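Participant: build me a model from this:
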Amino acid sequence: MGDWETAKFIFDKHPNLVRFNLSKNFGTTLHVVVTAEETELTLNFVKNLVNMMTREELELKNNHSNTAFWVASASGKKKMAKIMIEKNRSLLDIRGNGDYLPLTISAMNGIHNMVKYLYKNSKKMTGDHWTYKDRSLRLSHCVKRDFFAVALQILDDHPELAQDVSLLEVLARKPDVFKTLENNLITRIIVTKMGNTGFIIELLRTYPDLMLDRNEDGHTIFHIAVMNRHQGIYNLLYEIGSYRNSVCKIRDKGWNNMLHLVGKSSKKMAAKRSGASLLMQRELLWFMEVEAMTPPYLREAKNKDGETPHELFSKENEDQVSQGLNWTQDCMVVATLIITVAFAVAFTVPGGYKGDNGLPFFIHQRSLLVFVVNDAISLFSSSTSLLVFLSVLTSRHGQQDFMYSLPKKLMIGLLALFISVATMMVTFSASFFVLYHDELKWLPILIAVSATLPVLVFAVLQLPLWVDMSRSMYDSRYLFKPKKRMLYATKLRLHANSFHS
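Facilitator: Predicted coordinates for the structure are as follows:
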């Protein structure tokens, strides 16, 4: 493809062929040529062919409703597209398949150089043919493809697109966005709902006035951070000076202040923690933190429903108190069974007792000593576990007890229960070593190895809960008031790069 001399000989004899479809799918000769690779020959062919065509002929569409310019835009043929729009700039405004404009389809296909070129020549997406949906779709695809320079330019030209929800969702799912950004590319989209702390930091550095901007519900980015429990974003309140008081005074359309929102959104957090007790502890921690941040006169302020923050929090979390204790009953059943077994085994040692002195037959076997000691440990630890869980159930527990007292008891009870299960398996295995120490030595080894399975299963299933409890107990104190300043004390990670064609 690209033999212009032959094509010119044919077109000179039959000029109308430039507007005829060569096939059902491809369209005119120009439609076919723009699908080829851009080489010196094909570019020369397109240039000469376009010179032979009228402006109207350049606007001809194939059976897929696409102009040749639209096809070139979709496939990234920038030089070919440039030749065509030099003769007819209206090609930029003609829609093709899917009702997409050339600029939109190039963004959807992720062709960066084409997107920049077309945007520069589209008069910044102005004109009656450009709808809000067109601009929003174009911006969304630029963000998806990491074309942040173009996205910033669009937002500068059309700031109303910054409130687009679909765009927020796209960018919010890019937590590593600043690792790939170059050239000081800060886009103005609030991604607080997804917890993109790095983005919010760069956003506020560039547009500090956005700290006080509200959405349609009357919430700032800090209110949204509280509702979604993103402490990284919330902690920025400690770095904004006098703005902090202004933010904390803001009330939404329902007259809810920031402290109200902690209780109002508690139920949404239920699925994010391993148990109700842990959820209650974390919710209390958030309530106490935001309460300390809230001006005193707002701590007892009522919303439109006539509820104070504390009343709303108590109502939203009343089920958590009972749910946080229900699962301890199952643990008590297990501990009781182990106590029963361990107590009975203590008086039925392997091999029985001697009739003359009442001592065990295998008293001199080390495995019998292992049996007795581990049985005792199993009995004591299961008893400890039972008593701990019993104290949890029988004592009166308010919401404040979920901060430290109750999680500490649950940790002790779970640890004691695990020890009792592990030592019970050791006791069971040791009994076979006592009985088969002379013959069938492979049998106790096989049973001992098999006995590790339930211990491992118990550990694997309970370890996440235990770790969550431990972290809630000891890491929670570091959630707020970070020592390291993030907003203004750290070095900017983005560098400038101009928007070129």
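Participant: for the rest of this, base every contact and every neighbour count on C-alpha atoms.
Facilitator: OK.
Participant: could you list every residue that touches the residue lying closest to Trp255 once chain neighbours are set aside?
Facilitator: Spatial nearest neighbour of Trp255, excluding adjacent residues (C-alpha to C-alpha, 6 or more residues apart in numbering): Asn303 at 4.6 Å. If you count contacts by C-alpha atoms under 8 Å, 6 or more residues apart in numbering, Asn303 has them with Gly254, Trp255, Asn256, Asn257, His260.
Participant: shouldn't Asn303 be within a strand?
Facilitator: No. The assignment for Asn303, made by DSSP: H, G, I helix; E, B strand; the rest coil, is coil rather than a strand.
Participant: longest helix in this structure, please.
Facilitator: Counting by DSSP state H, the longest helix found in the chain is helix 442-474.
Participant: and that one, what does it pack against?
Facilitator: If contacts are counted by 3 or more C-alpha pairs under 8 Å, 6 or more residues apart in numbering; DSSP states H and E, helix 442-474 sits against helix 276-293, helix 405-435.
Participant: list the buried residues for it?
Facilitator: With burial defined by 16 or more other C-alpha atoms under 10 Å, the residues of helix 442-474 counted as buried are Pro444, Ile447, Ala448, Ala451, Val455, Ala459, Leu465, Trp466, Asp468, Met469, Ser472, Met473.
Participant: return the set of buried residues in the host helix or strand of Gln153.
Facilitator: With elements delineated by DSSP states H and E, Gln153 resides in helix 148-157, which encompasses its position. By neighbour count, with 16+ other C-alpha under 10 Å as the criterion, the buried positions of helix 148-157 are Phe148, Ala149, Val150, Ala151, Leu152, Gln153, Ile154, Leu155.
Participant: these two touch, right, the fourth one and Leu171?
Facilitator: No. Under the criterion of C-alpha atoms under 8 Å, Ala151 makes no contact with Leu171, lying 11.1 Å away.
Participant: any residues in contact with both of the two?
Facilitator: Among the neighbours of Ala151, those also in contact with Leu171 (C-alpha under 8 Å, 6+ apart) are Val143.
Participant: next structured bit after the helix or strand Ile85 falls within?
Facilitator: Ile85 belongs to helix 78-87 when assigned by DSSP H and E. Read in the C-terminal direction, the helix or strand following helix 78-87 is helix 102-108, with elements assigned using DSSP H and E.
Participant: please provide the structure for the following sequence as well, for comparison with the first:
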Amino acid sequence: MEYYDHHETPLLLAAANGIIEIVQQIVHVYPQAVDYVTVNQRNVLHVAIAHRQKQVFKWIQNHRLIMTRLVTRIDALGFTALHHVGITKFYPGGYHGPALQLQHELKWYERVQSQIPPLYNMHHNKMKWTARDFFYKTLEKMLDDAKQWLKKTSESCSVVAVLVATVVFAAAYTVPGGLNTKTGSPVLLTEPIYIVFTVMDIIALATALTSVVLFLSILTSSFKMEEFLHTLPMKLSIGFQLLFFSVTSTTMAFALTIVLTMKSEEMKWTMSLLYMATFFPVTMFIIIQLPLYVELVKNIWSYRSNVFKFLPRGFLALFWKLPSKLLRYRKFV
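Facilitator: Model (predicted):
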């Protein structure tokens, strides 16, 4: 459905383009300007929601009197403020991958819905659609694109993770320097670098296998619209981070192997070139996948406040009470 409209007033034009300073100044000088509407009876809140102008929406949200005044208005097509979330003509884009774009749209729907009176959630427009029905209808193509992109990404990452796990698993049995024929222990066991090599190898194997599990859980999911809000993007974000750590740990383990097996003062420059060549794949991986990597890091960071919700309450209570019990025990001792 196309969203044809004209913005007759400077306030509506500023709201559509996200110029928050002009919006604030106009409302400050002439508060009655918030009642101005377009030819289709759309107010400044409708325009801000349809154009995805978060700053304008947040400013209206912080002014409860204005929000209360505008949130119950319905335009000429029977659209509530929540219906305008389904208008995707002005979607700004800028997100790496259809799955993250869909997640952004779902978050925007939830944010607007939190400000709408519950009664208006069931309001039907002139096409007999509720806001949720209209939203799902307009995002059908984005949902299909998100499914295909997420499946292909998970399959590709799973293949890489399995290859990394295979390499580091084999490296655990073909240790650098070989084994002592009498004791069966590694020859370089007393070297401090060998301990670091072992730790890197274990980290690479653990992170690679864990990422495989997460990517397989994505491939076996039902790919419902609601799952793209939290579940699937979180699995993708964590799985991609673990895959990145496994590749980095594998590269570091390879570099440590070179250090252990090629110790020589005469090969100093050769060693330096080998170190640079070792970290070249990781550097290229970061450069090529940087946009996606940044988006996924932001995605994980957005869930930081929900981490403790996944833990049992009894465990959290024990965790908080344990320090006080230790302090009491020390006093008695």
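Participant: that older thread, so where is the helix holding Gln153 of structure 1 in structure 2?
Facilitator: Under TM-score structural alignment, there is no match for helix 148-157 of structure 1 anywhere in structure 2.
Participant: ok, now which ones touch the aligned residue in structure 1 for Met225 of structure 2?
Facilitator: In structure 1, the residue matched to Met225 of structure 2 (TM-score structural alignment) is Gln399. Taking C-alpha under 8 Å, 6+ apart as the criterion, Gln399 of structure 1 is in contact with Met280, Leu284, Val321.
Participant: hang on, the earlier thing: from Ala131 of structure 2, how far out is the residue in structure 2 that the residue nearest to Trp255 of structure 1 lines up against?
Facilitator: Asn303 of structure 1 maps onto Asn125 in structure 2 when the alignment is built from TM-score structural alignment. Here the criterion is C-alpha to C-alpha, to the nearest Å. By it, Asn125 of structure 2 lies 8 Å from Ala131 of structure 2.
Participant: overlap of the contact sets of these two?
Facilitator: Overlap of the contact sets of Asn125 of structure 2 and Ala131 (by C-alpha under 8 Å, 6+ apart) consists of Phe79, Thr80.
Participant: compared with structure 2, how much does the longest helix of structure 1 deviate?
Facilitator: Its aligned residues in structure 2 lie a mean 3.1 Å from helix 442-474 of structure 1 after superposition (mean C-alpha distance after the TM-score superposition for structure 1).
Participant: so what's the gap between that helix and the chain middle?
Facilitator: Using C-alpha atoms, centre = their mean, to the nearest Å, the distance from the centre of helix 442-474 of structure 1 to the centre of the chain it belongs to is 30 Å.
Participant: now it and helix 405-435, what's the angle there?
Facilitator: Counting by axes from the mean of the first three to the mean of the last three C-alpha atoms, to 10 degrees, helix 442-474 of structure 1 points 170 degrees away from the direction of helix 405-435.
Participant: compute the inter-axis angle for helix 442-474 of structure 1 and helix 276-293.
Facilitator: Angle between the axes of helix 442-474 of structure 1 and helix 276-293 is 20 degrees (criterion: the same axes, to 10 degrees).
Participant: what helix or strand is the closest residue to Ser106 of structure 1 other than its chain neighbours located in?
Facilitator: Sequence neighbours aside, Ala74 is the residue nearest to Ser106 of structure 1 in space, at 4.9 Å (criterion: C-alpha to C-alpha, 6+ apart). Element membership for Ala74 of structure 1 (DSSP H and E) is helix 68-75.
Participant: that helix aligns to what range in structure 2?
Facilitator: Counting by TM-score structural alignment, helix 68-75 of structure 1 sits on no residues of structure 2.
Participant: report all helices and strands that that helix contacts.
Facilitator: Right, helix 68-75 of structure 1 is packed against helix 29-33, helix 78-87, helix 102-108 by 3+ C-alpha pairs under 8 Å, 6+ apart.
Participant: rerun that using 10 Å as the cut-off
Facilitator: On a contact count with 3 or more C-alpha pairs under 10 Å, 6 or more residues apart in numbering; DSSP states H and E, helix 68-75 of structure 1 meets helix 29-33, helix 78-87, helix 102-108, helix 112-121.
Participant: deepest-packed of those helices, please.
Facilitator: Burial of the helices and strands packed on helix 68-75 of structure 1 is given as mean neighbour count (mean count of other C-alpha atoms under 10 Å); helix 102-108 ranks first at a mean of 26.
Participant: now do that helix: which elements does it pack against?
Facilitator: Other helices and strands packing on helix 102-108 of structure 1, by 3+ C-alpha pairs under 10 Å, 6+ apart, are helix 68-75, helix 112-121, helix 132-144.
Participant: so what does Ile445 of structure 1 match up with in structure 2?
Facilitator: Across the two structures, Ile445 of structure 1 finds its equivalent in Ser272 of structure 2, going by TM-score structural alignment.
Participant: okay, its match and Trp108 of structure 2: tell me how far apart.
Facilitator: With the distance defined as C-alpha to C-alpha, Ser272 of structure 2 ends up 50 Å from Trp108 of structure 2.
Participant: show me the contacts for the residue minimising distance to the centre of structure 2.
Facilitator: Centre of structure 2 computed as the mean C-alpha position; nearest residue by C-alpha atoms, centre = their mean is Asn299, 2.3 Å away. By C-alpha atoms under 10 Å, 6 or more residues apart in numbering, Asn299 of structure 2 lies in contact with Leu100, Gln103, His230, Pro233, Met234, Leu236, Ser237, Ile238, Tyr293.
Participant: got CSV for the helices and strands packed on helix 442-474 of structure 1, with mean neighbour count and distance to Ile201 of structure 1 too?
Facilitator: Output for those, formatted as CSV (neighbours: other C-alpha atoms under 10 Å; distance: least, C-alpha to C-alpha, whole Å):
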stretch, mean neighbour count, distance to Ile201 of structure 1
helix 276-293, 21, 20
helix 405-435, 21, 34
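Participant: of all the ones you listed, which lies closest to Leu204 of structure 1?
Facilitator: Distances from Leu204 of structure 1 to each of these were compared using C-alpha to C-alpha; the shortest belongs to helix 276-293, at 20.2 Å.
Participant: thanks again, I'm all set now.
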